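Chemist: fold the following and give me the result.
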Amino acid sequence: MQSSYLRRLKHLAHYGAGSFVSSVTHSRLEHTLGVWKLTAHFFPDWNELRAAALLHDIGHLPFSHAIERTLGYNHHELTETYIQSDEIQTLLHKAGLASDQICDLLNKQSPLTGANDVLGLDHLDSFIRDSYMLGELNGSSFDLLSTLSCTDEGISTDAQTAEWILDLILKDHQMMHSPLLKAVDRLLSEAVRLHQLSVGDDVSFLIDAQLTATLLQSSSKKAQNIIHTLLFEPSRIQVSDIFSSEGLHVKKGKVYHRLPLIQGQSMSKSRQAESHTDHLNQLRKEYEITIL
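Modeler: The predicted model follows:
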């Protein structure tokens, strides 16, 4: 937890550029520690999985997913590269673990990711944490633990708690897929793209503050204008579902389809699951962005 790779996560926004314009401002480290804590709770003797929980996100770029997909980075590949670093390998060796073990675990289905379309520990923490920051969390996350179990497939619970989790997933998606949050992620990635075209910097291991400062001083005036807008004048951002050739195109985003088990049984074929999936898919829209 004192390694440079873990400490760096304290300075990456979990919600991407959405941290500029929403109340969801927690760091990638806070999420990582949450996933680790859940892993330790359910699997106290599975040291490899607990190490994987700590290391699963170290490959993220500044502002997490905001710029990764648009610019063609793969944070999973970067995570493996960083796990093979001397610093991390030395720490793992002291704990009797090998970097290859952790990489292999992260590359296959496990309780972290969930298996066979079952909700895993990684996203469970995200949905609970995001909902808390949005002010949408009804009830205590500590009370929630008493209703959950976790197997190699992922999270299992009772019908009432499963419905509550589905509601958290939907509310989080409604925010993530809102026009403004889609717009700010796309604008940030465009600013980074323009900056890289002008100077060719590799931004992959920067922290959020470094990237922000770099863009404010970029040789690209367009990149400067975008980051200034995100920081100080987000009201200038206009989002429309009417398309022209003048603005930036925002593609349809991804949705999370994995579901908790109910008493160990899949709910994927239930009417409740079908309705939930329909609601998620309706959020996937394309937009065009301009700055006034």
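Chemist: can we go C-alpha only for contacts and neighbour counts from here?
Modeler: Will do.
Chemist: now do the helices in the stretch 101-250 of the chain.
Modeler: 121-134, 141-145, 159-176, 179-199, 208-216, 221-232 (DSSP state H, counting those that start in this stretch).
Chemist: take those and write them to JSON lines, including mean neighbour count.
Modeler: Compiled in JSON lines, those are given as follows (neighbours: other CA atoms under 10 Å):
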{"stretch": "helix 121-134", "mean neighbour count": "21"}
{"stretch": "helix 141-145", "mean neighbour count": "11"}
{"stretch": "helix 159-176", "mean neighbour count": "18"}
{"stretch": "helix 179-199", "mean neighbour count": "21"}
{"stretch": "helix 208-216", "mean neighbour count": "18"}
{"stretch": "helix 221-232", "mean neighbour count": "18"}
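Chemist: following up with a second sequence; could you model it the same way so I can compare the two?
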Amino acid sequence: MLYFAKKEKGGTMNMMNQAYIAQLSGTGELWEPLWGLRIRLTEMEQRLLQTSVVRRLHFIHHNGGSYINTQHVDTRLQHSLGVFALGAYYCPDQPELRAAALLHDIGHLPFSHTLEQIEGLNHHQRTRELLYGEEISGILAAYAIDQGQILNLIEGRIPSPLRNKENRLHLDHLDSWVRSGRTTGLLQSAHALVPRISLAGPNLSTDAETADLLLRLIISEAEFHASAVNIGTNAVLLELVSVLIEQQAVSLESITAMTDNSLEALLLSSPHTQEEAQRLYYGSYPLKITRDRDKAPVDAYHATLSKLYLSLPLIDQGQVSVESLPSYPLLSGLTARLGEYYIYWDS
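Modeler: I've put the predicted structure just below:
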């Protein structure tokens, strides 16, 4: 039996009439549970949250196909709202930055970065198209917000806490690292981090102890990206979607508008991919990876890990350098993870 608070004399809260705190939209406030932030939404932000372009992100997994074998199940919208909440907290009176934070991932493809090795699929280009598309541009224009400035903030051409090109800690990566750290148990709560991070011009800055914690999160995230559960599942997904394209079962243009679920359904139903897709989704544990081509069968899948996200925290002025932090030497070994991988089924 469910029990609800009754309205009493003096106007006691009637829970039946209250908006659910964790709604994604529909109220004038956003509660962001990872960071523990409550943000008052502007009218423009409420309208952006209700667009199909932004809503679609709730059906794209933040860490690509690794959700198949891990508990990394956050969505691109959850990540975007985390970045937005941080942007609104640190820069409450900058509507362009707040809008850029909310929109920075709108171009992501199904399975996030997984499909970007396919020529013609690029989430940066798709973001530009959607930003200047009718649905988003109409809202921005109604509030005198320039798409060009939003794009420059998203791409880091205007240095800001959202993103920069100087390999400095910024909000986009910060939310990703902390989100993964919570999933893996490396970080129990993000709430205490918020007051320990501050603005230093267009950058984020923190104390030495917090900076070392962030370094450990960076290292953990890089190790995850180079792990078998990430590389293996995404390599198979990439190959299977490539087969669908080659067989003209799906077009590049239609993929850009799809969600993980809609592309999954096609993979699991198409005669070109059905058998291998079912094996991946329901029995992927025998999937192995190696860097030694001679140890993999001739029909092994191939993957290239070409990038790790290693932007460094900026330490408050007058304290130690980031190079002197205890965890800093561990960064040097991460570049060895870049390169070629071969993925196969352990029979």
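Chemist: after superposition, what is the TM-score?
Modeler: The TM-score (TM-score structural alignment, normalised by the length of the first structure) is 0.92; 289 aligned residues with a CA RMSD of 2.0 Å.
Chemist: need the helices of the stretch 101-250 of the first structure in CSV (columns: distance to residue 23 of the first structure).
Modeler: As requested, the helices of the stretch 101-250 of the first structure are exported to CSV (distance: least, CA to CA, whole Å):
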stretch, distance to residue 23 of the first structure
helix 121-134, 6
helix 141-145, 19
helix 159-176, 11
helix 179-199, 12
helix 208-216, 17
helix 221-232, 14
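Chemist: nearest to residue 73 of the first structure, of those helices?
Modeler: Evaluated over these, closeness to residue 73 of the first structure peaks at helix 179-199, with 11.4 Å, by CA to CA.
Chemist: re the thing from before, quick one: closest of the helices of the stretch 101-250 of the first structure to residue 35 of the first structure.
Modeler: Comparing the helices of the stretch 101-250 of the first structure against residue 35 of the first structure with CA to CA, the closest turns out to be helix 121-134 (5.6 Å).
Chemist: so what does that closest one touch, helix or strand wise?
Modeler: The helices and strands touching helix 121-134 of the first structure, judged by 3 or more CA pairs under 8 Å, 6 or more residues apart in numbering; DSSP states H and E, are helix 28-42, helix 159-176.
Chemist: which part of the second structure matches it?
Modeler: Following TM-score structural alignment, the aligned partner range for helix 121-134 of the first structure in the second structure is 171-184.
Chemist: mean shift between the matching stretch and the first structure?
Modeler: Its matched residues in the first structure lie on average 0.7 Å from stretch 171-184 of the second structure after superposition (mean CA distance after the TM-score superposition for the first structure).
Chemist: for that stretch, which outside residues touch it?
Modeler: 34, 71-72, 79, 82-83, 86-87, 161-163, 187-190, 214, 217-218, 220-221, 309, 311 (CA atoms under 8 Å, 6 or more residues apart in numbering).
Chemist: which of those residues are buried, as a PyMOL select command?
Modeler: Selection of the buried residues among those in PyMOL, burial being defined by 16 or more other CA atoms under 10 Å:
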select buried, resi 34+72+79+82+83+86+87+161+162+163+187+190+214+217+218+220+221+311
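Chemist: rebuild the helices and strands packed on helix 121-134 of the first structure as a markdown table, extending it with distance to residue 148 of the first structure.
Modeler: Listed next are these as a markdown table, based on distance: least, CA to CA, whole Å:
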| stretch | distance to residue 148 of the first structure |
| --- | --- |
| helix 28-42 | 9 |
| helix 159-176 | 8 |
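Chemist: in terms of helices and strands, where is residue 253 of the first structure?
Modeler: Using DSSP states H and E, residue 253 of the first structure maps to neither a helix nor a strand.
Chemist: from residue 41 of the first structure, how far off is the closest residue to it other than its chain neighbours?
Modeler: Excluding the flanking residues, the one nearest residue 253 of the first structure by CA to CA, 6 or more residues apart in numbering is residue 284, at 5.8 Å. When distance is defined by CA to CA, to the nearest Å, residue 284 of the first structure is 35 Å away from residue 41 of the first structure.
Chemist: residue 107 of the first structure too?
Modeler: Taking CA to CA as the measure, residue 107 of the first structure and residue 41 of the first structure are separated by 22 Å.
Chemist: the more surrounded of those two?
Modeler: Taking other CA atoms under 10 Å, residue 107 of the first structure and residue 41 do not tie; residue 41 has more neighbours (14 against 11).
Chemist: thank you kindly, that will do.
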